[in-house]
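test case, fold it:
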Amino acid sequence: MPFYVSPEQQMKDKADYARKGISRGRSVVVLQYDDGILFVADNPSRALHKISEIYDRIAFAAVGKYNEFENLRLGGVRYADINGYQYDRRDVTARGLANVYAQSLGTIFTETNKPYEVELVVAEVGADADTDQIYRLTFDGSVADEHGYVAMGGQADAVAQALKDGYREGSSLAVALRTAVRALEAQDSDRHLDAKSLEVAVLDRHREHRLFRRLTARRIGDLLNEADGAADAGDAADGATSSSDEADED
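Model prediction:
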């Protein structure tokens, strides 16, 4: 006698399976800063990247199973190259790429027994912050247009809450990086992420030609030290102001 499972139960089981797989991975954070879009991954590997360039102004970040999101990344690169060659480089957009990924993920989710255990962000940097585009895609092909920041993978809710508390529009690269690292550390109060534990890249709107740039461990460390120094200076200034106010009152 064949075993029957309702379509609703099948979809629920697939969704639960994919969510569990994604939550077992390490988190990735994407957020806007004053000069572009910052990508930060909890990823000590120097060979297996979670963050990659897709095209001139477009980058890709992913969590989940590496072989699955790597297949999607390569497909995105081929799509961008072919369309840029056949039409015009300006016709290759993050929105178009997000639609392609959404169709692929949706088809895989509904028509195969095992869904992809992945979650993606496709981002395109614009001439200013208002024209930046950040799209988040889930395992079932759903697409969300995000603004400001995105957290994926691991304990994403805890990371997103930390970003909500700490994120400020128009932050410098150093401050945005420190905010992202603190959000990633919010998953475990005992964990400290140093420069060698991070994969960091930016889409810098002020660069010429290729706007995507990876940051070295040394550069990451310098930016974190810069942000900490600025925070310490700000705390000292606040303390001096408070002391001055108290003296005036006396």
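
please make it C-alpha for all contacts and neighbour counts, starting now.
Fine.

now the strands: where do they sit in the chain?
For the chain, the strands defined by DSSP state E cover 28-33, 36-42, 51-55, 58-64, 118-124, 133-137, 143-146, 149-152, 198-204, 212-214.

what helices or strands is the third one leaning on?
Applying 3 or more C-alpha pairs under 8 Å, 6 or more residues apart in numbering; DSSP states H and E, one finds that strand 51-55 contacts strand 58-64, helix 66-86, strand 198-204.

before we move on, what about the shortest one?
The contact analysis (3+ C-alpha pairs under 8 Å, 6+ apart) places strand 212-214 against strand 198-204.

which strands or helices does the strand it packs on pack on?
Going by 3+ C-alpha pairs under 8 Å, 6+ apart, strand 198-204 lies up against strand 36-42, strand 51-55, strand 212-214.

pick the most deeply packed of those.
Most buried of the helices and strands packed on strand 198-204, by mean neighbour count (mean count of other C-alpha atoms under 10 Å): strand 36-42, with a mean of 25.

what angle do strand 28-33 and that strand make with each other?
160 degrees (axes from the mean of the first three to the mean of the last three C-alpha atoms, to 10 degrees).

longest helix in this structure, by residue count?
Longest helix in the chain, counting residues (DSSP state H): helix 217-249.

buried ones in that one?
217, 220, 221, 223, 224, 226, 227 (16 or more other C-alpha atoms under 10 Å).

before we move on, the earlier item: of all the helices and strands packed on strand 198-204, which lies closest to residue 145?
Residue 145 sits nearest to strand 36-42 of all these, at 14.6 Å, using C-alpha to C-alpha.

now the angle from that closest one to strand 198-204?
Calculated by the same axes, to 10 degrees, strand 36-42 forms an angle of 170 degrees with strand 198-204.

mind giving me the packing neighbours of strand 36-42?
Secondary-structure packing of strand 36-42 (3+ C-alpha pairs under 8 Å, 6+ apart): strand 28-33, helix 173-185, strand 198-204.

touching, residue 223 and residue 174? I think so.
Yes. The pair residue 223 / residue 174 is scored as a contact, 4.7 Å apart, by C-alpha atoms under 8 Å.

let me see the contact set for residue 227.
Listed by C-alpha atoms under 8 Å, 6 or more residues apart in numbering, the contact set of residue 227 reads 174, 175, 178.

okay, these in JSON lines with neighbour count and distance to residue 201 next?
As requested, the contacts of residue 227 are arranged in JSON lines below (neighbours: other C-alpha atoms under 10 Å; distance: C-alpha to C-alpha, whole Å):
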{"residue": "174", "neighbour count": "20", "distance to residue 201": "13"}
{"residue": "175", "neighbour count": "22", "distance to residue 201": "15"}
{"residue": "178", "neighbour count": "20", "distance to residue 201": "14"}
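
could you also give me the structure for this next sequence, so I can compare it with the first?
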Amino acid sequence: MKYKIAIILLFASTISKAQFNDAGSSTASLEETGIWNGLYLKARLSDKIGYYAEHHYRVRNAADNVTSFIGRDRQIYNRAGINFFFSKNFEAVIGPALIVNYTPDPGNDQYEKITLEPRIWHQWLFKTTDLGRFNLYHQFRFEHRWKRNNDVGAEYDYTNRYRYKFFAYIPINSPTIKEKTLYFSPSAEIFMHSGKSIVANPMEDFRTYNGFGYVLNNNITFFAGHMWTLGQKSDGASYKTTHILRFNVLIGLDFRKLEKRLPGINLGY
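Prediction:
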């Protein structure tokens, strides 16, 4: 019991500290608000192999109103991969990603309307199952990115990104997560990156993403939450923050023979 309470308090402390720093720091400025809509797909093809995909449509605030949340297209984000299941507590994914980045200033000829950003990504997901009422996860994700900004004629810049996410699923209206369960999911994630263009700002981002999910059935889950980010600017001394509302649909499919299927709920990542 003491271990469980300590974990919950750690989440609360991390989130509260981040929000306090957002309001009180003179070197952090709010630079973006937005809405991210996501579709997550996880298909079990065999006991050891599956298919994983994410598709996002993201919008951001109008150029003249940072608190508007909508006003400009931001990204279309597509990620796919082969899912390897090593045990009930460990799995990994590897695959490609393609991101469409929209111009920050629609109608300005100095910017290209869209640029394409290819990536190769892989991740490890560890699950802790001996915590009673809720599940705890550790996610390590690595991305190799070829990115260019929307300036006309800009060249591609290769960077690597390293991510660690600590999150939990906590059922509210039932002892475990099953059909018709409402659950709360707190999370904290750190982003580091490296490359020739990364000199004074090794910390790309810190995120807290907290929200509520509803399990409709074994195949469909809905999730909505708020994400706050703190990012280090290129000078290394100043920071930017964002507030993002996120709305997701999570779909889980199992194509194994009926007698080999394991009962479970698709919650995404």
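
mind checking the TM-score on these two?
The TM-score (TM-score structural alignment, normalised by the length of structure 1) is 0.25; 118 aligned residues with a C-alpha RMSD of 6.5 Å.

closest one to residue 79 of structure 1 among the helices and strands packed on strand 36-42 of structure 1?
Residue 79 of structure 1 sits nearest to strand 198-204 of all those, at 19.8 Å, using C-alpha to C-alpha.

now the angle from that closest one to helix 173-185?
Interaxial angle, strand 198-204 of structure 1 versus helix 173-185 (the same axes, to 10 degrees): 140 degrees.

can you tell which of the helices and strands packed on strand 198-204 of structure 1 is closest to residue 235 of structure 1?
The nearest among those, by C-alpha to C-alpha, is strand 36-42 at 25.6 Å.

host element of residue 241 of structure 2?
Taking DSSP states H and E as the criterion, residue 241 of structure 2 maps to strand 239-254.

show me what that strand is packed up against.
Secondary-structure packing of strand 239-254 of structure 2 (3+ C-alpha pairs under 8 Å, 6+ apart): strand 28-44, strand 220-232.

out of the contacts of residue 227 of structure 1, the closest to residue 242 of structure 1 would be?
residue 175 (24.1 Å).

thinking again about what came up before, just send the helices and strands packed on strand 36-42 of structure 1 back as a markdown table, with distance to residue 157 of structure 1 too.
Listed next are those as a markdown table, based on distance: least, C-alpha to C-alpha, whole Å:
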| stretch | distance to residue 157 of structure 1 |
| --- | --- |
| strand 28-33 | 12 |
| helix 173-185 | 10 |
| strand 198-204 | 20 |
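
buried ones in the helix or strand hosting residue 170 of structure 2?
Following DSSP H and E, one finds residue 170 of structure 2 within strand 157-171. Across strand 157-171 of structure 2, burial judged by 16+ other C-alpha under 10 Å covers 159-171.

and the next helix or strand past it?
Next along the chain after strand 157-171 of structure 2, taking DSSP H and E as the criterion, comes strand 182-185.

residues in contact with the helix or strand that that next one is followed by?
Sequence order places strand 187-194 as the next helix or strand after strand 182-185 of structure 2, per DSSP H and E. By C-alpha under 8 Å, 6+ apart, the surrounding residues in contact with strand 187-194 of structure 2 are 11, 14-15, 159-168, 202-210.

strand 187-194 of structure 2 to strand 220-232, inter-axis angle?
Going by the same axes, to 10 degrees, strand 187-194 of structure 2 makes 50 degrees with strand 220-232.

counting by contacts, list what the helix or strand just after strand 187-194 of structure 2 packs against.
On the C-terminal side of strand 187-194 of structure 2, the closest following helix or strand by DSSP H and E is strand 203-215. Identification of packing neighbours for strand 203-215 of structure 2 by 3+ C-alpha pairs under 8 Å, 6+ apart yields strand 182-185, strand 187-194, strand 220-232.

picking up where we left off before, now distance to residue 53 of structure 1 too, for the contacts of residue 227 of structure 1, in a markdown table please.
A markdown table is the format used below for the contacts of residue 227 of structure 1 (distance: C-alpha to C-alpha, whole Å):
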| residue | distance to residue 53 of structure 1 |
| --- | --- |
| 174 | 21 |
| 175 | 23 |
| 178 | 23 |
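
right, and out of these, which lies closest to residue 237 of structure 1?
Of all these, residue 175 has the smallest distance to residue 237 of structure 1: 17.6 Å, by C-alpha to C-alpha.

following the helix or strand that contains residue 61 of structure 2, which helix or strand comes up?
Using DSSP H and E, residue 61 of structure 2 sits within strand 49-61. Downstream of strand 49-61 of structure 2, the first helix or strand assigned by DSSP H and E is strand 71-87.

nearest to residue 115 of structure 2, out of the helices and strands packed on strand 203-215 of structure 2?
Going by C-alpha to C-alpha, the one of these nearest residue 115 of structure 2 is strand 187-194, 20.7 Å.

tell me the angle that closest one makes with strand 157-171.
Using the same axes, to 10 degrees: strand 187-194 of structure 2 against strand 157-171 is 170 degrees.

and the angle from strand 187-194 of structure 2 to strand 203-215?
150 degrees.

right, and residue 247 of structure 2 touches residue 34 too?
No. The pair residue 247 of structure 2 and residue 34 fails to qualify as a contact (C-alpha under 8 Å) at a distance of 11.4 Å.

re the thing from before, for the strands of structure 1, give me CSV that also has distance to residue 238 of structure 1.
Below are these laid out as CSV (distance: least, C-alpha to C-alpha, whole Å):
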stretch, distance to residue 238 of structure 1
strand 28-33, 24
strand 36-42, 29
strand 51-55, 38
strand 58-64, 38
strand 118-124, 37
strand 133-137, 36
strand 143-146, 34
strand 149-152, 28
strand 198-204, 31
strand 212-214, 35
